[in-house]
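>>> 3D, please:
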Amino acid sequence: MAMDDRTVASALYRAVAIIDPVLDVLAARDPLGLKARTHRTATADDSVVDKVLGALASALNATDFPGTEAWEKLDSDARSDWWVARIGALNTVAVAFPGVFGVLMNRLPLQDLLGFANQAMVLVAVAREAGVTDRSAHVQLLASALCEREIDPSAPDTPEAEEEPKPERGWGPFALLRAMWDVASVLRDVSSELAKRPHSRAVFRMISAIPLVGGVASYFGERGALSRAAEQGRRWVADHETIPTARLSK
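The predicted model follows:
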């Protein structure tokens, strides 16, 4: 039975309610003060701790991580690309992992769930870098780019999503992967929509059915699918310049 727009919008709204906070954490948290160090000139402190922290800060800065000095020098397009290349690539490892089991695991919905969740997280990040922070706009974006649906802006009428307790998010790759899993759990309610997202090219899907090498093929296939999803997201944002840019109250 086909799902109505309201059901899809409700699930996507709950997914975005998970995605937004974790992106905020990645962008703003600085528990060791490493991001702040990248904005300061080197000091004469020769302590071992200071040298270690300085080296870690330099390494973080080299990745253009949000909040670092290098990040501040990037324009919006480069920041958008960062989320696809860095965070998307990390999440894709988890998406591709079931492929090492070959066709048996590919028959299960886990890979599509995680793939959809990964693309949703990156699309929201891309939209945010373009100045689109309204949660309803994020729902419309995901519905259009990943579900091939053009939904009404008022469709995600889900006040219960705001009332659900939000778990405290940590900082780092494990928090990101945990958030992707949480998003995938929410999206089980709209499992019939998962097949509509951008998928791996046919050649990668064929190779992914082979045990052991399937994981490698799945990874490169999902990376390509993620890039296409991000491009669809950019086009959607460009075509909807009049959408609100202020985040909804929480």
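
>>> Please make it C-alpha for all contacts and neighbour counts, starting now.
Will do.

>>> Which elements pack onto the particular helix or strand that has Ala9 in it?
Using DSSP states H and E, Ala9 sits within helix 5-28. For helix 5-28, the elements it packs on are helix 110-129, helix 135-147, helix 159-163, helix 173-187, judged by 3 or more CA pairs under 8 Å, 6 or more residues apart in numbering; DSSP states H and E.

>>> mind checking which of those helices is nearest Leu90?
For Leu90, the closest of these is helix 173-187, at 7.8 Å, according to CA to CA.

>>> hmm, who's touching the closest one?
Here helix 173-187 makes contact (CA atoms under 8 Å, 6 or more residues apart in numbering) with 11-12, 14-15, 18-19, 22, 90-91, 94, 113-114, 116-118, 121, 169.

>>> and this one, so I can compare the two:
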Amino acid sequence: MVADAIPDRVIVAILRPFVRATRPVLDGLREADPFGLHTRAAGHQDVPVEERGLRDKVLDALAAVELPGTPAWAAMDVPARTRWWVRRVGRFTTLIAAVPGLGGALANRLPVSKAVGAAGQGMLLVAIAGEHGVRDEDELVNLLGAVLFRRDLAVSTATATENAAADARAAELTGDLAKPSTTPTLAKVARAVWRLGRALFAVEDELDKRPHGNVLHEGLGMLPVVGVVGKYLGEWSGLKKAAREAEARLAKPSR
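Predicted structure coming up:
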């Protein structure tokens, strides 16, 4: 009875804007190609190395790095990209929690590991789904509901009123990152992640169902001083579990 205390429609109303707010961050990391790195390999094959300037050499080196938008990224398979996202999201969210000031006033009002961990897992699920070619909002809401809340949500097509409300809420969560003219910075992305965490805290009790670390992590997290280490390790473990669950679900044939 307790597990069903919060209606599906409430969970869906929270996850819709969360998914929409996550997209500008993840799409920017995945698809932005400001230096033309994605096409550099093909365009420079016939140009002798000694004839390339310093700028070209630097960009050629960057094109070989496994980052979204580069030839190296395009050559990676889906499991490899998933591992990249786990490392990227895990390290980034840990940094947000560890560096004072990045979270702003929100960091003083929310439990660090729980807020950042919830937002990080949600971001990761959307990123992994994107690598599997899943961008449909209803499918993403279903995925987040299943992994984060252990709920088989009844997701119906949003009405015009629900869409308007979701767009407005997503704009609040994303902030300046949604503007095409905005250059993402660590502080701006960090604040957006904190706002995403705050959004999920509207159903705080449900978040205890999401993937967590093991008993060792929980025990370490209760100790003085080193407790924060235990919490981080637990969130890192939970992040990897969430990724495995998402991969398993996305690998199943669509009904």
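
>>> The helix holding Ala9 of structure 1 vs structure 2, mean deviation?
Overlaying structure 2 shows helix 5-28 of structure 1 at a mean distance of 0.9 Å from the equivalent residues (mean CA distance after the TM-score superposition for structure 1).

>>> Where in structure 2 does that helix align, residue-wise?
Across structure 2, the stretch matching helix 5-28 of structure 1 (TM-score structural alignment) is residues 8-31.

>>> How about stretch 224-234 of structure 1?
With the alignment judged by TM-score structural alignment, the segment of structure 2 matched to stretch 224-234 of structure 1 spans residues 237-247.

>>> Mean deviation, the matching stretch versus structure 1?
Between stretch 237-247 of structure 2 and the aligned residues of structure 1, the post-superposition mean distance stands at 0.9 Å (mean CA distance after the TM-score superposition for structure 1).

>>> So which residues make contact with that stretch?
If you take CA under 8 Å, 6+ apart as the criterion, stretch 237-247 of structure 2 is touched by 82, 86, 90, 117, 120-121, 124-125, 128-129, 143, 147, 210-214.

>>> rerun at 6 Å
With CA atoms under 6 Å, 6 or more residues apart in numbering as the contact definition, stretch 237-247 of structure 2 has outside contacts at 121, 211-213.

>>> Between those, identify the one with the most neighbours.
Of all those, Gln121 has the most neighbours under the rule other CA atoms under 10 Å, reaching 29 neighbours.

>>> Now check that one against structure 1: what is it aligned to?
In the superposition onto structure 1, Gln121 of structure 2 corresponds to Gln119 when matched by TM-score structural alignment.

>>> ok, and the closest non-adjacent residue to its match?
Distances taken as CA to CA, 6 or more residues apart in numbering place Leu226 nearest to Gln119 of structure 1, at 5.9 Å, with adjacent residues excluded.

>>> From the chain's centroid, how far away is the helix holding Ala9 of structure 1?
Using CA atoms, centre = their mean, to the nearest Å, the mean C-alpha position of helix 5-28 of structure 1 is found 10 Å from that of the whole chain.

>>> Quick check: Gly213 of structure 2 touching Gly234?
Yes - contact status for Gly213 of structure 2 versus Gly234: in contact at 3.9 Å, counting by CA atoms under 6 Å.

>>> what angle do the helix or strand containing the residue nearest to Gln119 of structure 1 and helix 110-129 make?
Assignment of secondary structure by DSSP H and E places Leu226 of structure 1 within helix 214-239. What separates the directions of helix 214-239 of structure 1 and helix 110-129 is an angle of 30 degrees, with axes from the mean of the first three to the mean of the last three CA atoms, to 10 degrees.

>>> buried stuff in helix 214-239 of structure 1?
Neighbour counts using 16 or more other CA atoms under 10 Å place 214-230, 232-234, 236-237 of helix 214-239 of structure 1 among the buried residues.

>>> From Val116 of structure 2, how far out is the residue most central in space within structure 2?
Nearest to the geometric centre of structure 2 sits Met123, at 1.9 Å (CA atoms, centre = their mean). With the distance defined as CA to CA, to the nearest Å, Met123 of structure 2 ends up 10 Å from Val116 of structure 2.

>>> Then Glu51 of structure 2?
Relative to Val116 of structure 2, Glu51 of structure 2 is positioned 48 Å away (CA to CA).

>>> Pro24 of structure 2 now?
Distance from Pro24 of structure 2 to Val116 of structure 2, counting by CA to CA: 18 Å.

>>> Compare the two and say which one has the larger neighbour count.
Each of Pro24 of structure 2 and Val116 had its neighbours counted (other CA under 10 Å), and the higher figure belongs to Val116 (28 against 17).

>>> Tell me the spacing between that one and Ala80 of structure 2.
Look at Val116 of structure 2 and Ala80 of structure 2: by CA to CA, they are 24 Å apart.
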